[in-house]
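Undergrad: Pasted the sequence and its predicted model underneath.
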Amino acid sequence: MDSSGEVRVTTHRDGDDLLSAGLGLRGLAGAPAPFVQPAAPTTAELRRRAVQSSWKGIADLGPLGGFGTLYGQVPDIPGREFAAFATLAGASAPHRVLVQVPDGFDRTKRCLVVTASPGTRGIYGSIALAGAWGLPRGCAVAYTDKAAGSGYFDSSDGSGVTLDGTRAKAGQAPLEFEPKGVSAQAGIAVKHAHSGDHPEADWGRHVLQAARFGLAMLDQAFPDEAPFTPVNTRIIATGLSNGGGAVLRAAGEDTDGILAAVVALAPNIHVAGHGRPFYDYATEAALLLPAALAAPDFDGLPFARIASAQPPAWALRGASLRAHGRLAGATPVAQAAEALAMLRASGWQDDALAAGASSTSLDLWRTVTVAYASAYLRRLVGDMPCGFSYRPQHTGGLAGPVDAIVRAAWWADGSGSPPGAGILLAGGSDLSMDPTLPGNLCLRELWTGQGTDAQRLHEAVDATAATLPRENLPILVVHGAQDGLIPMAFTSKPYVKWLRASGRSPVFWKVPYAQHFDAFLAFPDFGDRHAPLLPFGYASLDRAWAYVTEGRPLPEDAAVRDTQPRGPAAFTATALALPAA
């Protein structure tokens, strides 16, 4: 592990705390935190907005969801932050690490929570999970963006993001991501897609690096009580989605035994020879699920029949696939049934397909797999596979220079996976009635094909496989039964089965009616049908903490039994049915 550059230390008190940047629950749920000068926001304004967008990205803060009443809290937590750019041995691009140390750090029960961002989000991506659970109980929290994040580099003006979130030209200050030798016409460079480092292969190392950085920063925060070590400081790793996969990867790579427990929510985890890796089932869904959604099985489901993505749009995908020899059915009804049967035959379950309609309608499958393909093939900006690129977009909606106001907010607002404000996902399309099909076919061919790029991509995916954790490490896995983005049948279930076959004893909570995006529960009708996952993450962290501090038994798998969907009214404690402590 290598740390590079300075450690930036900031204090956050008196209306600018660690957990909500002074916004509180109401402010987090409200309109985007403003910038006084939109083209030149201050570091405090950028941080506030980044914290807010990270909360909104993974938590349901709406009035019906129960956050702050049935579960969760956003107290004022004053303290300090320690931020740095770091590198891993063998990597060329830096990434962010951050440690939050509350003023109320519990010196009697030294605790460090280490986490990795979900998806490709920036450094605060996991604050609604790790920060919201750890900071109020006096734990420090160490974050890593695992070499993803929204430190976008705009080749048109040679600018990127500095350590404090502001933008600067290359050469003026160290940047979060600064590709070398880039032409002004190359487009927008994104760290996950264009670093050339295959960051997913190093997810476990990123988490363990962040844990060690956290201990070092505790030494700096409390020098009279140093050293902080895994022997005298309990380290709990937790994460959601890609972050959940990252902490499970860390569990298998923790040869020094620094982790006391691991809690993974909806983890994107791949076990060699078991389940299916994300790129495989995501490119399959991108190709077939639009055609399958024309089937009557999806009538009445949210997102499956929204105005911009309902039949005949879905039927066009079926016709296009038939024209390419991918489907045999001669009618839209037959094509939809055939596509649905193919998905079921490859392991998709109906609950996951129903929730997966949201990812299809929002074009998430294509958006995400474009970046993964580029990362796996180690393509640089200007050379993405299948003809894709991230192009600057003017405020008027056309390709062109990005408005300075939009660009200034990228670090705070961006998800790490364009498109987004000021960034177009270009290429991989044609002028047909089904314009995204060529790109989806190409991305799928990288998995199913036999060429050099397909071989390289498979080798890259193989490098992301989990390894076996030590026998006595407590591992708790929490997954929504209706997850349509990271289906449990492809990830958590085979992982847990593999652990048990190898003599480990993980705890597995299958949460009825929970899907992947708690933030989506604010959408009408969608939230009526589902339950949140985040409260069960907090509950599982409580159980892990009780085990490592008090020796209380770990919970049973069957602890989650009676959870119900929210319905049209506000969530109740009875419907949520959190497991008893």
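TA: That came through fine.

Undergrad: When you work out contacts or count neighbours from here on, use the C-alpha atoms and nothing else.
TA: Fine.

Undergrad: count of neighbours near residue 299?
TA: Residues near residue 299, counting by other C-alpha atoms under 10 Å, number 13.

Undergrad: For the spatially closest residue to it that is not a sequence neighbour, which three-state class applies?
TA: Of all residues beyond its chain neighbours, the one nearest residue 299 is residue 305 (7.2 Å), with distances taken as C-alpha to C-alpha, 6 or more residues apart in numbering. In the three-state summary, residue 305 is assigned as coil, counting by DSSP: H, G, I helix; E, B strand; the rest coil.

Undergrad: Over to residue 81?
TA: Recorded secondary structure, residue 81: strand (three-state DSSP).

Undergrad: can you tell me the helix or strand for the closest residue to it other than its chain neighbours?
TA: Sequence neighbours aside, residue 100 is the residue nearest to residue 81 in space, at 4.6 Å (criterion: C-alpha to C-alpha, 6+ apart). According to DSSP states H and E, residue 100 maps onto strand 95-102.

Undergrad: List of residues touching that strand?
TA: Applying C-alpha atoms under 8 Å, 6 or more residues apart in numbering, the external contacts of strand 95-102 come out as 18, 77-87, 123, 135, 138-148, 176-177, 210, 213-214, 217-218, 221.

Undergrad: One more to weigh against that first structure:
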Amino acid sequence: MFGSTRITEHRGHDDLLTAGLGLDGLRAMTPPAFADAAAPTPAELRRRALWANWRGIADMAPGGGYGNLYGSTVAVPGREFSTFATVPGANQPHRVLVQVPDAFDLERRCVVVTAASGSRGVYGAIAVAGAWGLPKGCAVAHTDKGAGTDYFDLDSGQGVRLDGTVGTVADGLAFAPGAPAGARGVAFKHAHSGDNPEADWGRHVKQAAQFALQSLGTAFPQAAPFTFDNTRVIAVGISNGGGAVLRAAELEGDWLDAVVAGEPNVLVEGHGSRALYDYTTEAALLMPCALLHPSLAPLPQPPMTAQVAPLWAAQCATLQKAGLVEGADTTAQAASAYQRLHDAGWTDEALRAGALSAGFDLWRSVAATYASAYTRAALGPSPCGYTFAAVDATGKPRAATTVERAAWWSDASGIPPGAGVQAIPPAGSNPMTDLQCLRALWTDANDARAAKLRQGVAQTRAGMPRAGLPVVVVHGTSDGLIPMAFTSVPYVAGAKASGRDVRFWQVRNAQHFDGFLGLPDYAARYVPLLPYVYAALDRVQAHLDGNGPLPADAVIATVPRGAGNALEARHLAMPAE
């Protein structure tokens, strides 16, 4: 199940939670520098990866409340145990990493197991599970759940070693796609592993927990063995990580004690549930046009409406020519797109917050990656012809440089574009035909590729949690990337209909990306979701200790702080004990 283990110590000017950066270092606008940009050390890569993942998940801006109103960046000395793990039948391994604080409480053995959000690397839940569990003396077990930032450079035949540095296939890499001679560009695990990692998310989480028990036995041999019977295991994650811990909740056995899932990407049978690929490709086509509807004004900034509105208007016209919306002018076309999304279950709250994803063209990036994963596509162009590479000043593919390769593991988010890697559309295409191709992979009943994709999506459908397992789901009502109407609401409805003990916090004025609350207009409109995930963990732990009930279902009426104001406890309106 596991490869060889790497053990590192993190004390003094280094630590488990922030690599010695502390709150001020995490707030820095530029990443920690490498002494030699072409050959960063494992310690430098780790520090920079922690900086990037903290900032990608949490609101670290002054006035946002992190570190004083909620959350912790206290220095936690300890050791890290890391390895590669493989689920049966998988082509490629996933990374697992266990952080064991020196203050691990042997009398109250606790493991917090987590999975990275999005497609992030193995530290992709450090601000979620690490910030809560490490200061409490719990070990924290992480997995990249078969995605992550272990990019492979096809031009040079180089990838990422266990310690984050660049090496060759002979060195034993986190991801080696078996590229044919002459292959060009960049491969990344989520799209090019030949696996459908999402189908195995629950098993990824369980293997991380098993590695935690093994690592604790190594760390404290005098107290071994560590087992699921004598060690409390709480699973927590957000976004894709939230979906992963819900998939773990359905696995057989009494190995999990509780689950907290924030804004989970989860698909269930019935109750209005929709697949990520379905609503992502729908949004990619229709949302830019729909956002011009006056009912949604004013949109949060950025994206700057003045800059993107002409592009969105042009998309309206193209949609009308393709017969996807109706209307003789932009106003009517926007109204048609808006109504189609409303009819499909999108709320105004989700659409407004989705402006960020539309403005950054995030929908296209997600769809191109997941199309490859769901179809288990071989290395090469995706089902709609996308490839991935570094580009020159004209946007044409080129070979990556040594400096670019060296930073991929620490800087990338797991899905291009980013860290110098771009998604390259097929030659001769245009943005609208590309999107229509991606959408047709869901809607075309006569396409063999579409049938394969839908089969891959079906393999990701979640079951219900184990009977008697406490589960708390936390979701923002303004989530515009993973709308709760398609995910959490159906999951909770299905679980309760099955007699499972699932509690649900619906947080008003919370959207998907706490990391974007550093943008002034987002800070004024939205509250962070992380405080509610931490609070749910606190109450689950108290319940397991016999010190209170599980949190009751709640619709939490938060208070936006408005422009220029610091976040205060009254804005969060945390439910009473």
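TA: That came through fine. From a predicted model like this one, the values you see are computed outputs, not experimental measurements.

Undergrad: Any idea what the TM-score is?
TA: Once the chains are overlaid, their TM-score stands at 0.97 when taken by TM-score structural alignment, normalised by the length of structure 2; 574 aligned residues with a C-alpha RMSD of 1.5 Å.

Undergrad: Near the residue nearest to residue 299 of structure 1, how many residues? Count them for me, please.
TA: Neighbour count of residue 305 of structure 1, defined by other C-alpha under 10 Å: 18.

Undergrad: Would you quantify the distance from it to residue 296 of structure 1?
TA: Residue 305 of structure 1 sits 11 Å away from residue 296 of structure 1 when distances are taken as C-alpha to C-alpha, to the nearest Å.

Undergrad: try residue 69 of structure 1
TA: Remark: distance between residue 69 of structure 1 and residue 296 of structure 1 (C-alpha to C-alpha) = 38 Å.

Undergrad: For the equivalent of residue 477 of structure 1 over in structure 2, which three-state class applies?
TA: Taking TM-score structural alignment as the criterion, the aligned counterpart of residue 477 of structure 1 in structure 2 is residue 473. Three states are possible here, and by three-state DSSP the one that applies to residue 473 of structure 2 is strand.

Undergrad: Burial check on residue 473 of structure 2, number of neighbours?
TA: Around residue 473 of structure 2 there are 26 residues (other C-alpha under 10 Å).

Undergrad: Could you list which residues are in contact with it?
TA: Contact analysis of residue 473 of structure 2 by C-alpha under 8 Å, 6+ apart lists 260, 261, 262, 263, 264, 488, 492, 502, 503, 504, 505.

Undergrad: pretty sure the fifth one is touching residue 240, no?
TA: Yes - judged on C-alpha atoms under 8 Å, residue 264 of structure 2 makes contact with residue 240 at a distance of 6.0 Å.

Undergrad: The equivalent of residue 295 of structure 2 over in structure 1: what's it in contact with?
TA: Matched by TM-score structural alignment, residue 295 of structure 2 corresponds to residue 297 in structure 1. With contacts defined as C-alpha under 8 Å, 6+ apart, residue 297 of structure 1 has no neighbours.

Undergrad: Need the counterpart of residue 216 of structure 2 in structure 1.
TA: Under the alignment (TM-score structural alignment), residue 216 of structure 2 maps onto residue 218.

Undergrad: do the same with residue 243 of structure 2
TA: Counting by TM-score structural alignment, residue 243 of structure 2 lines up with residue 245 in structure 1.

Undergrad: Residue 535 of structure 2 too?
TA: Structural correspondence for residue 535 of structure 2 with respect to structure 1 (TM-score structural alignment): residue 539.

Undergrad: And its match, how close does it get to residue 533 of structure 1?
TA: When C-alpha to C-alpha is applied, the distance between residue 539 of structure 1 and residue 533 of structure 1 equals 10 Å.

Undergrad: for residue 384 of structure 1, same thing?
TA: Counting by C-alpha to C-alpha, the gap between residue 384 of structure 1 and residue 533 of structure 1 amounts to 35 Å.

Undergrad: Repeat that for residue 550 of structure 1.
TA: Summarising the geometry, the distance separating residue 550 of structure 1 from residue 533 of structure 1, computed by C-alpha to C-alpha, is 26 Å.

Undergrad: Comparing these two, which shows the higher neighbour count?
TA: Set side by side, residue 550 of structure 1 and residue 533 show more neighbours around residue 533, with 29 against 9, by other C-alpha under 10 Å.

Undergrad: Can you tell me the closest non-neighbouring residue to the more buried one?
TA: Here the nearest residue to residue 533 of structure 1 in space, its sequence neighbours aside, is residue 514; by C-alpha to C-alpha, 6+ apart that works out to 5.7 Å.

Undergrad: In contact with the one you found, which residues are there?
TA: If you count contacts by C-alpha under 8 Å, 6+ apart, residue 514 of structure 1 has them with 479, 480, 481, 482, 483, 530, 531, 532, 533.

Undergrad: Residue 524 of structure 1 now?
TA: Applying C-alpha under 8 Å, 6+ apart to residue 524 of structure 1 gives no contacts.

Undergrad: Map it onto structure 2.
TA: When structure 2 is aligned by TM-score structural alignment, the residue opposite residue 524 of structure 1 is residue 520.

Undergrad: now its match: how far from residue 150 of structure 2?
TA: 33 Å.

Undergrad: ok, residue 267 of structure 1 touching residue 249?
TA: No - shown here, residue 267 of structure 1 and residue 249 do not form a contact pair, counting by C-alpha under 8 Å, at 10.1 Å.

Undergrad: Show me what residue 548 of structure 1 aligns to in structure 2.
TA: In structure 2, the position corresponding to residue 548 of structure 1 is occupied by residue 544, as judged by TM-score structural alignment.

Undergrad: List the residues that contact that match.
TA: Neighbouring residues of residue 544 of structure 2 by C-alpha under 8 Å, 6+ apart: residue 257.

Undergrad: For residue 562 of structure 1, see how far away residue 320 of structure 1 is.
TA: Taken as C-alpha to C-alpha, the spacing of residue 320 of structure 1 relative to residue 562 of structure 1 amounts to 43 Å.

Undergrad: Give me the more crowded residue out of the two.
TA: More neighbours sit around residue 320 than around the other of residue 320 of structure 1 and residue 562, counting by other C-alpha under 10 Å; the figures are 17 against 13.

Undergrad: Point me to the helix or strand that includes residue 450 of structure 2.
TA: Under DSSP H and E, the secondary-structure element containing residue 450 of structure 2 is helix 448-458.

Undergrad: Which of the three states applies to residue 9 of structure 1?
TA: Assigned with three-state DSSP, residue 9 of structure 1 falls in the strand class.

Undergrad: contacting residues around it?
TA: Contacts here follow C-alpha under 8 Å, 6+ apart; on that basis residue 9 of structure 1 touches 80, 81, 82, 83.

Undergrad: For the third one, which non-adjacent residue is closest in space?
TA: The spatial neighbour of residue 82 of structure 1 that comes closest, neighbours along the chain excluded (C-alpha to C-alpha, 6+ apart), is residue 9 at 4.7 Å.
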